[in-house]
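[1] Sequence and predicted model, in that order:
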Amino acid sequence: MNTFLFDLDGTLLPLEEQRFVKTYFDEMHKVFDDLIDKEMFVKYVWTATDVMRRNKDKKTNMEIFMNKFEELVGEDINEYKNRFDDFYDNGFQEIGKAVDKNTYSEKLIDILKKKGYTVVLATNPLFPIKAINHRIKWAGLKESDFNYITSYENSHYCKPCIKYYKEILEYINKKPEECIMVGNDVKEDLVAGELGMKTFLLEDYLINREELEIDCTYRGKYEDLYKYVDSLPSI
C-alpha cells in the first residue's frame, strides 16, 4: 500500500453537517437576495445538486449542475455564475465559523508525505475548487499537500458512485490494492472497498444515514488513525 485517499468534510475537516449546511445557505443567498427568494434558491440548488449526484454521463459535475440550474431558473445564468464566483471568493469564507478544529489533520498529512506516500483529497466533488481550497486551509493544510484533489470541475461522478473512485485511480495511475480510503461516511466512503481498496472508517463525525452494515478494514477515532499512520513504514 502506497496511497491514501482522504475525505474532507467530517474527516480532515471536522464539522457537524447540519450546522455547516445551514450556514452555507444563509451566507450564499445573501449574494442572490435581489434575484431570487431564499426558499426557491435553496430548492433549485438542492435539485441541481441531486441531479449532479445521480449523473452517470461523461460530463463534468459542473456542467451537470449548471445545466440543471439554468433549466430551473428559466433564463440565462451568466449573472448567477458571476455571483457564485463572487461568493466562493468572498462570502464562503464566513462559513469557516461552522467548522471545528483538531490537531490531527496536519500531523497525519505531514507524516504521510515524509514517509513517501501519495496523498489524494477524495472529497465528494459537489463544490468548485475555490470552495475546496478554502476548506483545505480551514483544516490547517495546503493544496500542495495533495497529489490530486477532486472538485466539480475535474470530476464526472459523485460519491457513492463507484466510477468516482475508478476515475481517481485512472488519474493517479494506481491499483485499488495500493490504496486506502479514509472517511467518515459509511455509504459514500466505504464503497471504495468494493474495488479492493482498504478502508478506514473515522468515527468522530460518523455518518450512517441508512443504518447500513459497516464493512471496513479499520475503524476508530482521530487518535487511532494517527497511531495507524505513525506505525506505517516509509516507502
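    On my side now, so go ahead.

[2] Every contact and neighbour count from this point should use C-alpha atoms.
    Fine.

[3] Do a quick rundown of the helices in this structure.
    17-32, 38-54, 61-73, 78-89, 104-114, 129-138, 162-172, 186-190, 222-231 (DSSP state H).

[4] Next, the buried residues of the longest one.
    This points to helix 38-54. 38, 41, 44-45, 47-49, 51-53 (16 or more other Cα atoms under 10 Å).

[5] now swap in stretch 152-172 and tell me
    Residues 152-153, 155-166, 168 are the ones in stretch 152-172 that count as buried (16+ other Cα under 10 Å).

[6] need the contact list for residue 84.
    When contacts are counted by Cα atoms under 8 Å, 6 or more residues apart in numbering, residue 84 touches residue 31.

[7] adding another structure so you can compare the two:
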Amino acid sequence: MIRACLFDLDGTLLPMDTESFVHHYLQELASHVADVVSPDKLVRYLWEATEAMIRNSEAHKTNEEVFVEHFLQLAGVSKEEIWPHFDRFYDEHYPKLKTHVEPTPLSRRVVEAALEKGYKVAVATNPVFPRVAIMERLRWAEVDDLPFEWVTVYEDMHFCKPRPEYYREIADRLGVRPEECVMIGNDMQEDMVAQTVGMKTFYLNQCRIDRGHPVYQPDQEGSMEELLSAIREGTGVFSD
C-alpha cells in the first residue's frame, strides 16, 4: 500500500530545460563572485565540489559540509571571504532566473491531489542546492505554500541522487518503508533508481532526461495529466 509520494522538482514539478537553466545559473553566479574567484575557476570548483557531494558515502556529513569543505580547499579562500557573495546572490539575483523555467498549474493540482488522498508528500529534489535556492524554485512552481512533509536540501541531507541511500534517507524521514513510496520524476538515472530500494516509480515523460545507462523499467510512465488522473482515480502505482 502506498503511503508517500516523492516528487522531483526540476523538470517535474517545475518544467525546465535543466541543462540550459544550470548554464544560466552558473553564468550569473560566477559574475557575482568574480572579485573573489575568477569565473572560469569558480565554475570548475563548483562542479568538482558538487561531484564530491554526489560521491560522498559518509553518513555523518551533510551535503553542505562536504560541499563547503571541498570548495574552499579548491578555491583557496576562507568561507568568510566568499560566502557573503553567495548569500547575496541567492537573495537578490537568483529569483531573476525564473525567466528560464516554464511553470504549469498542473503541478499544484497534482500535489494537492496527493494530499487529498492522504499521502505523505515530499519534494525529492537532488539536494545539491541550499535551502534558499530550492524554496525559490518551489515558489516558481507555485507549490511552496503546500504542506510538504519534507523537502530535501543540502543543509539537511547526507546523500545525493542517484545513490540509493538518498531514497532510504527520505523514507526514514517520512517514517515509512521504501516499499510504501512512489518516486515521481523525469530523470531515468537519478529518479528511477529509487526502485532499487523497493520504491514504486512513475516516469514523467515530459522534460525527460535519459543518459542511456543504467536503464530502469518504471512501474508507470506518462504525462502530468496522466499522473494527475492516476492519483485522483487510484490507478496504476496508486491502486490499493
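    Alright, I've got the coordinates. Note that the coordinates shown come from a computational prediction; the quantities given were computed from them, not determined experimentally.

[8] most centrally placed residue in the first structure?
    Centroid-nearest residue in the first structure: residue 123, 2.3 Å away (criterion: Cα atoms, centre = their mean).

[9] That residue maps to what in the second structure?
    Matched by TM-score structural alignment, residue 123 of the first structure corresponds to residue 125 in the second structure.

[10] Name the nearest residue to its match, ignoring sequence neighbours.
    Leaving out its chain neighbours, the residue that sits closest to residue 125 of the second structure by Cα to Cα, 6 or more residues apart in numbering is residue 8, at 4.8 Å.

[11] Tell me if I'm right that that neighbour and residue 121 touch.
    No: applying Cα atoms under 8 Å as the test, residue 8 of the second structure and residue 121 come out as separate, 11.0 Å apart.

[12] most packed of the helices of the first structure?
    helix 186-190 (a mean of 22; mean count of other Cα atoms under 10 Å).

[13] which residues touch that one?
    7, 159-161, 181-183, 199-201, 206-208, 212, 214-216.

[14] Now with 7 Å, please.
    Residues outside helix 186-190 of the first structure that contact it (Cα atoms under 7 Å, 6 or more residues apart in numbering) are 159-160, 181, 183, 199, 207-208, 214, 216.

[15] quick one: that helix to the second structure mean distance?
    Taken against the second structure, helix 186-190 of the first structure registers an average deviation of 0.7 Å after superposition, with mean Cα distance after the TM-score superposition for the first structure.

[16] how about that helix, aligned to which bit of the second structure?
    Helix 186-190 of the first structure corresponds to residues 188-192 in the second structure, going by TM-score structural alignment.

[17] and what of stretch 37-47 of the first structure?
    Stretch 37-47 of the first structure covers residues 38-48 of the second structure once aligned (TM-score structural alignment).

[18] hang on, the match of residue 123 of the first structure packs against residue 12?
    No: using Cα atoms under 7 Å as the test, residue 125 of the second structure is too far from residue 12 to be in contact (9.5 Å).

[19] quick one: common contacting residues for those two?
    Common contacts of residue 125 of the second structure and residue 12 (Cα under 7 Å, 6+ apart): none found.
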